[in-house]
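Asks: please find the sequence and the predicted model below.
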Amino acid sequence: MSVAPKASTPAWPTPPEGGWTADDLDRLPNLPPHTELIDGSLVFVSPQTLFHERAVDFFKWQLQSLAPAEFEVIREFTIDIDRQNRPEPDVIVVSGDVVEDSEQTRFPAEAVLLAIEVVSADSVSRDRETKPLKYARAKIPHYWRVENEKGRAAVHAFELEPTTRAYASVGIFRERMKLDAPFPIDLDLTQIKTRRDKDQ
């Protein structure tokens, strides 16, 4: 006589009725790094490409050197949009007065001046459609989407149009990115490289 196998315990947390909340993201044990909350659902990040890593580094350090003193530039840090949405932009420029202590895990969306997403294979629809809509509704003034075009960066820059609360394009930049807002910016995008130059 065979014995029926015991049901296995699910490896992932089972969502409560109504979905997870922003506070749950801090309480759930053993979540993978960089887990986001989108519409009450947990979103896990796949392994990132070299382009993604270098693009995030580039914008973090370049913007840190250009941002006014009252702002800080932070990479891969969640922001509170509402009870069911706590996304993690790849880079944000945030008001320094909300950077409280080394133990905090998120910033309020209203303190974010600029959100940047570097598009990955698994994040295309989120970065092009879902997140910009949520960032605009949260009144984040500026949004940049960085695309990988055969190993070169293409930055789609958007600014919030206050009367419609929607983003309007301010340009697509490939080799040089020069803007007056959110503060004066002049970036050489060719510095984002996925391989070493042969003469180095």
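Replies: That came through, no problem. Residues are numbered from 1 along each chain as shown.
Asks: hey, let's count contacts and neighbours off CA atoms from now on
Replies: Fine.
Asks: burial check on H142, number of neighbours?
Replies: H142 has 26 neighbouring residues, counting by other Cα atoms under 10 Å.
Asks: let me redo that: R27
Replies: Look at R27: counted by other Cα under 10 Å, it has 9 neighbours.
Asks: quick check: it vs R75, distance?
Replies: For R27, the distance to R75 equals 22 Å [Cα to Cα, to the nearest Å].
Asks: the longest helix belonging to the chain: which residues count as buried?
Replies: The helix spanning the most residues in the chain, taking DSSP state H as the definition, is helix 50-66. Within helix 50-66, the residues scored as buried using 16 or more other Cα atoms under 10 Å are 51-52, 55-56, 58-60, 63-64.
Asks: which secondary structure elements does that helix sit against?
Replies: For helix 50-66, the packing partners by 3 or more Cα pairs under 8 Å, 6 or more residues apart in numbering; DSSP states H and E come out as strand 71-75, strand 91-95, strand 112-118.
Asks: coming back round to it: farthest pair in the buried residues of helix 50-66?
Replies: F51 and Q64 (19.8 Å; Cα to Cα).
Asks: still on that earlier bit, between the buried residues of helix 50-66, which is closest to V118?
Replies: Nearest to V118 among the buried residues of helix 50-66 is H52, at 6.1 Å by Cα to Cα.
Asks: ok, that closest one touching I116?
Replies: No - if you go by Cα atoms under 8 Å, H52 and I116 don't touch, sitting 11.7 Å apart.
Asks: re earlier: make CSV out of the helices and strands packed on helix 50-66 and add distance to H156 and mean neighbour count.
Replies: Below are the helices and strands packed on helix 50-66 laid out as CSV (distance: least, Cα to Cα, whole Å; neighbours: other Cα atoms under 10 Å):
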stretch, distance to H156, mean neighbour count
strand 71-75, 19, 20
strand 91-95, 15, 24
strand 112-118, 10, 24
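Asks: putting a second one here so we can go through both:
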Amino acid sequence: MSTDVKLREMLCTLAASMYDRGLTCGASGNISARTEDGGLLVSPTGSCFGRLDPARLSRFDAEGRHVDGDAPTKEMPLHAAFYETRGSKAGAVVHLHSSHAVALSMLPEVDPLDALPPLTPYSIMRLGRVRLLPYIQPGDPAMGDAVRDLDGQHCAVILANHGPVVSAPSLEAAVYGMEELEETAKLTLMTQGRNPRMLTSEQIASLRATFGDP
């Protein structure tokens, strides 16, 4: 089995897993992965994570030209910005409309420079500081510009009133990061107003010194 075929199947399998567990619904969300030759495989526009067809994924070559498959998601500017600014740290990008992260993005008290409180070590290890970006209409190229303005310093963002985006070196790592983001958003909402015991600045510094920035 070729590397391209394996990547197609893995992308569809992981997307279906997220759909089956309610992390995204209907025809929402999009996912992409870097191919061995420097191109991209991307979920098609209007597609459902629960029913992606490996043979119909949008295929881009290394120059960014759509060369095969169905028309890609309208959020290509968002994906492209992560690949351009994160370099080798971006082997895949996942964007969902997951409920807890979207709910968190609407709360006025959320710090746009660090949207997730330090509740668990794994949110620090897999996501680092998550930026909350202002609302931008879906498909607007300005979304990509907002990510480029971060200069590749963040692997994950939450789009206000829209949903989270996570990039990582591999497809599996991007999915695991997305799951961590959604779970941390859920924990944040569950503990809101209850004065939870968070990680200290010393504990956070130790995690970053040990594991580095994602």
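Replies: Nice, thanks for sending it over. Worth saying up front: this structure is predicted, and the values here are computed from it rather than measured.
Asks: can you pull the TM-score for these?
Replies: The TM-score (TM-score structural alignment, normalised by the length of the first structure) is 0.30; 107 aligned residues with a Cα RMSD of 5.8 Å.
Asks: picking that back up, save the helices and strands packed on helix 50-66 of the first structure as a markdown table, and put in distance to S41 of the first structure too.
Replies: What follows is those, written out as a markdown table (distance: least, Cα to Cα, whole Å):
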| stretch | distance to S41 of the first structure |
| --- | --- |
| strand 71-75 | 22 |
| strand 91-95 | 22 |
| strand 112-118 | 19 |
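Asks: any buried residues in the longest strand along the first structure, and which?
Replies: In the first structure, assigned by DSSP state E, the strand with the most residues is strand 152-161. Buried residues in strand 152-161 of the first structure, defined by neighbour count with 16+ other Cα under 10 Å: 152-160.
Asks: could I get these as CSV with distance to S169 of the first structure?
Replies: Output for the buried residues of strand 152-161 of the first structure, formatted as CSV (distance: Cα to Cα, whole Å):
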residue, distance to S169 of the first structure
R152, 20
A153, 17
A154, 13
V155, 11
H156, 7
A157, 6
F158, 4
E159, 6
L160, 9
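Asks: just those now: which is nearest F71 of the first structure?
Replies: Once Cα to Cα is applied, the member of those that ends up nearest F71 of the first structure is E159, at 18.1 Å.
Asks: got a list of what that closest one touches?
Replies: 141-143, 167-170 (Cα atoms under 8 Å, 6 or more residues apart in numbering).
Asks: of the residues you listed, which belong to helices?
Replies: With helices taken from DSSP H, there is no overlap with the contacts of E159 of the first structure.
Asks: could I get those as CSV with distance to L37 of the first structure?
Replies: CSV is the format used below for those (distance: Cα to Cα, whole Å):
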residue, distance to L37 of the first structure
P141, 21
H142, 21
Y143, 19
Y167, 22
A168, 25
S169, 26
V170, 28
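Asks: so which helix or strand takes in T188 of the second structure?
Replies: Using DSSP states H and E, T188 of the second structure maps to helix 171-190.
Asks: actually, R145 of the first structure.
Replies: Going by DSSP H and E, R145 of the first structure is in strand 142-149.
Asks: please identify the buried residues of that strand?
Replies: Buried residues in strand 142-149 of the first structure (16+ other Cα under 10 Å): 142-148.
Asks: orientation of it relative to strand 112-118 in degrees?
Replies: Going by axes from the mean of the first three to the mean of the last three Cα atoms, to 10 degrees, strand 142-149 of the first structure is angled at 10 degrees with respect to strand 112-118.
Asks: need the contact partners of strand 142-149 of the first structure.
Replies: With Cα under 8 Å, 6+ apart, strand 142-149 of the first structure has contacts from 51, 113-119, 127-128, 132, 135, 153-160, 167, 182.
Asks: now with 7 Å?
Replies: With Cα atoms under 7 Å, 6 or more residues apart in numbering as the test, strand 142-149 of the first structure has contacts from 113-119, 153-160.
Asks: quick one: which of those residues is nearest E36 of the first structure?
Replies: E117 (13.1 Å).
Asks: now the two most distant members of the buried residues of strand 152-161 of the first structure.
Replies: Going by Cα to Cα, the pair spanning the buried residues of strand 152-161 of the first structure furthest: R152 and L160, at 26.1 Å.
Asks: roughly how far does L171 of the second structure sit from Y83 of the second structure?
Replies: Distance, L171 of the second structure to Y83 of the second structure, using Cα to Cα: 13 Å.
Asks: what does S105 of the second structure give?
Replies: Relative to Y83 of the second structure, S105 of the second structure is positioned 24 Å away (Cα to Cα).
Asks: neighbour count winner among the two?
Replies: Between S105 of the second structure and Y83, counted using other Cα under 10 Å, S105 has the larger neighbour count: 27 against 22.
Asks: please report how far that one lies from R131 of the second structure.
Replies: 10 Å.
Asks: list residues touching both of these two?
Replies: I158.
Asks: returning to that earlier point: so which of the helices and strands packed on helix 50-66 of the first structure comes closest to R176 of the first structure?
Replies: Closest among these, once you apply Cα to Cα, is strand 112-118, at 16.9 Å.
Asks: what angle separates the closest one from strand 152-161?
Replies: 150 degrees.
Asks: so which elements touch strand 112-118 of the first structure?
Replies: strand 91-95, strand 142-149 (3 or more Cα pairs under 7 Å, 6 or more residues apart in numbering; DSSP states H and E).
Asks: rerun at 8 Å
Replies: helix 50-66, strand 91-95, strand 142-149.
Asks: after it, which helix or strand is next?
Replies: Following strand 112-118 of the first structure toward the C-terminus (DSSP H and E): helix 124-125.
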